[in-house]
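S.K.: pasting the structure only:
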């Protein structure tokens, strides 16, 4: 059994995680601990506070007692709002607090794009435009080319959590451009686990979503690969052959 820990802000799309755990169809356990979001809004200052070391430390003991092998901070904007270097420092702090391998959703997007061998990405963000721009800048600092950013201007995670499949698909379509090798949807408050096959079929390219890449990153940290095509192209890499 591989046990992975996730620090998740709020409750907006928490049910993506048990769904992903079921879809993995393997001996993987996903343990979710909720962190305090503070103000449920997307202005830059509250986002930075949401990912503070003090808030990340909350619930860490519970994850350690659960016996998880790695931990991922599942708050996209609470990572990239610190910038590339700040997000790296945040991950190092989390690893030190946890005493185990650690990462974040924001960093996971860059790792996932590299895994797929894509450089040019389009961004479909639920956030206001200034926050979406911060994510694009973060990706560029991580070595990716952002072909375009589409913002829905949604202010709160609670509202994003109510989006239906057609809303998610509309955002992805609006963001997509022919030059993009993949489309990124960077909000862990957005339900996407059930929509990945339709998203990729509609756009005819890989789609990377926040909760999807967060779980994949946890598996990567634990040196696990799980083939689960229903979770998108990212999960179609075959596990390495056993000696």
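M.R.: Done, it's in. Every value quoted in this text rests on a predicted model; they were computed, and no experiment measured them.
S.K.: going forward, measure contacts between C-alpha atoms and count neighbours the same way
M.R.: Will do.
S.K.: so which residues of the protein form strands?
M.R.: In the chain, the segments counted as strands under DSSP state E are 2-9, 28-35, 70-73, 102-104, 120-125, 145-151, 182-185, 207-209.
S.K.: mean neighbour count and distance to residue 232 added to the ones you listed, as a markdown table?
M.R.: Converted to a markdown table, these look like this (neighbours: other Cα atoms under 10 Å; distance: least, Cα to Cα, whole Å):
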| stretch | mean neighbour count | distance to residue 232 |
| --- | --- | --- |
| strand 2-9 | 24 | 20 |
| strand 28-35 | 19 | 18 |
| strand 70-73 | 28 | 20 |
| strand 102-104 | 26 | 20 |
| strand 120-125 | 26 | 16 |
| strand 145-151 | 20 | 21 |
| strand 182-185 | 26 | 12 |
| strand 207-209 | 27 | 7 |
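S.K.: okay, those in TSV with distance to residue 139 next?
M.R.: Listed next are the strands of the chain as TSV, based on distance: least, Cα to Cα, whole Å:
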stretch	distance to residue 139
strand 2-9	21
strand 28-35	25
strand 70-73	17
strand 102-104	13
strand 120-125	9
strand 145-151	7
strand 182-185	10
strand 207-209	13
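S.K.: of all those strands, which one is nearest residue 193?
M.R.: strand 207-209 (8.3 Å; Cα to Cα).
S.K.: let's bring in a second one:
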């Protein structure tokens, strides 16, 4: 049997981290996910709280359990805790983790930009769980990455804990409602949302790629680990080894 590809994820608190091993199992049993939790000062989708959440003095110490695990790449699996720093700040977060762990590192925000570039997509719609100020910050981040947002909607949910409790039916509803005919893909940016089981039904309903935070985090980790091969079960993003 081929040795598993081992991937590390830094995840803030507890909400939908179970999506990551679930998604890995949907793709291939030879993907091994190692999730470690970062500290959270205040569980709030608010700019000041998110800037605190993504500080290196939270990320670096939290990554210590990943030493000696054999992981090939690590992801800061928090979209809002990376995009609020802007493109350059998100890259700096990744660089600090790379220097500390001595393996490739990235974040969910950077993963969205890299996935869209790999797929040749430049115009998106956003269905965000966030309050409007935070959703707008994601729009601004994407613009820095040369990605045009043709429409966006925020659900106004303040805490990750509440997002993690959203039923599948609610997620299907707000993602479908956030689509736009001019969008080439629809993005669902919160890693606190459980999306493993909704991606393919939504793509069938909407007729375009649906890219969610935990899904694209796993894609980015596999890409950095040189483990991307065409895979089924988790949407168009994984259908081709870009």
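M.R.: Ah, there it is. No experiment lies behind these values; they were computed from the predicted model shown.
S.K.: quick check: TM-score for this pair?
M.R.: The TM-score (TM-score structural alignment, normalised by the length of structure 2) is 0.96; 239 aligned residues with a Cα RMSD of 1.1 Å.
S.K.: report how many residues lie close to residue 23 of structure 1.
M.R.: Neighbourhood size, residue 23 of structure 1 [other Cα atoms under 10 Å]: 15.
S.K.: any idea how far it lies from residue 79 of structure 1?
M.R.: Distance of residue 23 of structure 1 to residue 79 of structure 1, given as Cα to Cα, to the nearest Å: 27 Å.
S.K.: please apply the same query to residue 205 of structure 1.
M.R.: The value you get for residue 205 of structure 1 to residue 79 of structure 1, if Cα to Cα is used, is 26 Å.
S.K.: which of those two has more residues huddled nearby?
M.R.: Remark: of residue 205 of structure 1 and residue 79, residue 79 carries more neighbours, 29 against 16, as counted by other Cα under 10 Å.
S.K.: just give me the match in structure 1 for residue 179 of structure 2.
M.R.: For residue 179 of structure 2, the aligned position in structure 1 is residue 176, judged by TM-score structural alignment.
S.K.: before we move on, what about residue 224 of structure 2?
M.R.: That one, residue 224 of structure 2, aligns with residue 221 by TM-score structural alignment.
S.K.: look up how far residue 29 of structure 1 lies from the residue sitting nearest the centre point of structure 1.
M.R.: Centroid-nearest residue in structure 1: residue 210, 2.8 Å away (criterion: Cα atoms, centre = their mean). Applying Cα to Cα, the value for residue 210 of structure 1 to residue 29 of structure 1 is 18 Å.
S.K.: swap in residue 60 of structure 1?
M.R.: Distance, residue 60 of structure 1 to residue 29 of structure 1, by Cα to Cα: 17 Å.
S.K.: got it, and residue 114 of structure 1?
M.R.: For residue 114 of structure 1, the distance to residue 29 of structure 1 equals 25 Å [Cα to Cα].
S.K.: for structure 1, longest helix please?
M.R.: Ranked by residue count, the top helix of structure 1 under DSSP state H comes out as helix 83-98.
S.K.: kindly name the residues of structure 2 that line up with that one.
M.R.: Taken onto structure 2 by TM-score structural alignment, helix 83-98 of structure 1 occupies residues 86-101 there.
S.K.: what comes up buried for that stretch?
M.R.: Using 16 or more other Cα atoms under 10 Å as the burial criterion, the residues of stretch 86-101 of structure 2 that qualify are 86, 87, 90, 91, 92, 93, 94, 95, 96, 97, 98, 101.
S.K.: ok, those residues vs residue 47 of structure 2, which is closest?
M.R.: Taking Cα to Cα as the measure, residue 47 of structure 2 lies nearest residue 86 of those, at 11.9 Å.
S.K.: quick one: residue 237 of structure 1 and residue 227 touch, right?
M.R.: Yes: in this structure, residue 237 of structure 1 is within contact of residue 227 by Cα atoms under 8 Å, at 6.0 Å.
S.K.: aligned against structure 1, show me the partner of residue 119 of structure 2.
M.R.: When structure 1 is aligned by TM-score structural alignment, the residue opposite residue 119 of structure 2 is residue 116.
S.K.: the nearest residue to that match once chain neighbours are set aside and residue 225 of structure 1: what is the separation?
M.R.: Excluding the flanking residues, the one nearest residue 116 of structure 1 by Cα to Cα, 6 or more residues apart in numbering is residue 234, at 6.8 Å. In this structure, residue 234 of structure 1 and residue 225 of structure 1 are 10 Å apart, going by Cα to Cα.
S.K.: also residue 213 of structure 1?
M.R.: Residue 213 of structure 1 sits 13 Å away from residue 225 of structure 1, going by Cα to Cα.
S.K.: next: residue 151 of structure 1.
M.R.: Applying Cα to Cα to residue 151 of structure 1 and residue 225 of structure 1 gives a distance of 32 Å.
S.K.: isn't residue 115 of structure 2 right next to residue 217, touching?
M.R.: No: in this structure, residue 115 of structure 2 is not within contact of residue 217 by Cα under 8 Å, at 9.8 Å.
S.K.: neighbour-wise, which of the two wins?
M.R.: Legend: neighbour count by other Cα under 10 Å for residue 115 of structure 2 and residue 217, higher for residue 217 (28 against 19).
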